[in-house]
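> Attaching a predicted model along with its sequence, questions to come.
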Amino acid sequence: MDMRTRIASGLKDAMKNKEVARLSTLRLINAAIKDKDIAMRGEGDDAGVSDADVLQILGRMVKQRQESARAYEEGGRLDLAERERAEITIIEGFLPKQLSDDEVESAIATAITDTGAESIRDMGKVMGALKGKYTGQMDFGAVGPMVKDRLG
């Protein structure tokens, strides 16, 4: 089942079960996907949003909510921070399982070997290989410095 179908199915279930918070979050996901669809059509790409694109959208939405939750906590708005965390949980339900630290290390080592990377100049190739294979399964903001350390 593709990502759009899973999200649409989740949306219908949330409507039937009257899960207001879940319904709201799933509508936001659908809106983000439709925005990306429209942007791609404007660029002449009629194929639409792929599952990889949806994973990127979901990953970006999680990151935005994490930043918002942190800002709300710093501002003393714990109720709003909690709402952001609830949305993160709902969004993460559609993302693949996150890799453990050991699995991330192994994936980095494999990507370096597969791409033949030897220096920091090859970092783009390694990150491209990781993003192609592990989108939504690891935090690339944290992985970048790890790759840099290995190649540097």
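Thanks, I have it. Numbering: from 1, shown residues only.

> contacts, neighbours, all on C-alpha from now
Noted.

> Look up how far residue 10 lies from residue 4.
For residue 4, the distance to residue 10 (Cα to Cα, to the nearest Å) stands at 10 Å.

> typed the wrong thing, it's residue 75
According to Cα to Cα, residue 75 and residue 10 sit 33 Å apart.

> and the two? which has more neighbours close in?
Using other Cα atoms under 10 Å, the more surrounded residue of residue 75 and residue 10 is residue 10, with 16 against 10.

> I'd like the secondary structure assignment at the more buried one, please.
helix (DSSP: H, G, I helix; E, B strand; the rest coil).

> Not counting residues beside it along the chain, what's closest to it?
Leaving aside its chain neighbours, residue 10 sits nearest to residue 26 (7.5 Å; criterion: Cα to Cα, 6 or more residues apart in numbering).

> number of nearby residues for that neighbour?
A count of nearby residues for residue 26, using other Cα under 10 Å, gives 21.

> check contacts around it.
Contact analysis of residue 26 by Cα atoms under 8 Å, 6 or more residues apart in numbering lists 7, 10, 11, 91.

> Compile these into CSV and extend it with columns for distance to residue 134.
As requested, those are arranged in CSV below (distance: Cα to Cα, whole Å):
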residue, distance to residue 134
7, 20
10, 24
11, 26
91, 17
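
> and here's the other structure:
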Amino acid sequence: MIRDEIKAAQIAAMKARDTATLNATRLIQAAIKNRDIELRTASVQPEDDVLVTEVMQKMIKQRRESVELYVKGGRQELADAELTEVAVIERFLPLQMSDADASLAIDAIATELDAHSLKDMGRVMAALKERHAGQLDMSKASALVKARLS
């Protein structure tokens, strides 16, 4: 499980006095804990690795947006700190699908659902998320689905 890998990395970072990894793993665990608390009242609980992957992908997206803002603002040292966190977070993500594999998966789902226009994008995205949630960045997938259906 990804949670176990994160905990093991946190312990190793403590022993090695690796503050960058330690801080990033603490942030990851805090975000996961917050998500667990949000889902306490939910009727359907997602699979654990899918949940953790979604949380980490969201964290990466937030940090990349921060990097852009820091670079625009001339704060390179803060941008570098964010990029360091992104690198640590990416270590725990499962192997992501290549663009070619993602396109093949999107084509298969679109054909299966008989989707031909942008009106069908929601159905295709829902099926894609259900089948390939941990293997695919949904923002990239959205762009690929849009290109496929338009």
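In hand now; what should we look at? Bear in mind the structure is a predicted one, so any value in this text is a computation, not a measurement.

> give me the element residue 6 of the first structure is part of.
Taking DSSP states H and E as the definition, one finds residue 6 of the first structure inside helix 3-16.

> how many other residues sit next to the aligned partner of residue 60 of the first structure in the second structure?
For residue 60 of the first structure, the aligned residue in the second structure is residue 58 (criterion: TM-score structural alignment). By the criterion of other Cα under 10 Å, residue 58 of the second structure has 14 neighbours.

> Can you tell me the element residue 58 of the second structure falls in?
For residue 58 of the second structure, the element it lies in under DSSP H and E is helix 48-72.

> Next SSE downstream of that helix?
Using DSSP H and E, the first helix or strand after helix 48-72 of the second structure is helix 76-92.

> What residues in the first structure pair up with that following helix?
Under TM-score structural alignment, the match for helix 76-92 of the second structure is residues 78-94.

> Could you list the buried residues of that stretch?
81, 84, 85, 86, 87, 88, 90, 91, 92, 94 (16 or more other Cα atoms under 10 Å).

> Hmm, residue 135 and residue 95 of the second structure touching each other?
Yes - under the criterion of Cα atoms under 8 Å, residue 95 of the second structure makes contact with residue 135 at 6.4 Å.

> what does residue 137 of the first structure align to in the second structure?
Under TM-score structural alignment, residue 137 of the first structure pairs with residue 135 in the second structure.

> mean shift of the helix holding residue 58 of the second structure relative to the first structure?
In this overlay with the first structure, the average offset of helix 48-72 of the second structure from its partner residues is 0.6 Å by mean Cα distance after the TM-score superposition for the first structure.

> what helices or strands is that helix leaning on?
Applying 3 or more Cα pairs under 8 Å, 6 or more residues apart in numbering; DSSP states H and E, we find helix 48-72 of the second structure packed against helix 2-16, helix 19-38, helix 76-92.

> Next, the angle from the shortest one to helix 76-92.
Direction vectors for helix 2-16 of the second structure and helix 76-92, defined by axes from the mean of the first three to the mean of the last three Cα atoms, to 10 degrees, enclose an angle of 130 degrees.

> Report the buried residues of helix 2-16 of the second structure.
2, 3, 6, 7, 9, 10, 13.

> Translate the fifth one into the numbering of the first structure.
The alignment partner of residue 9 of the second structure in the first structure, by TM-score structural alignment, is residue 10.
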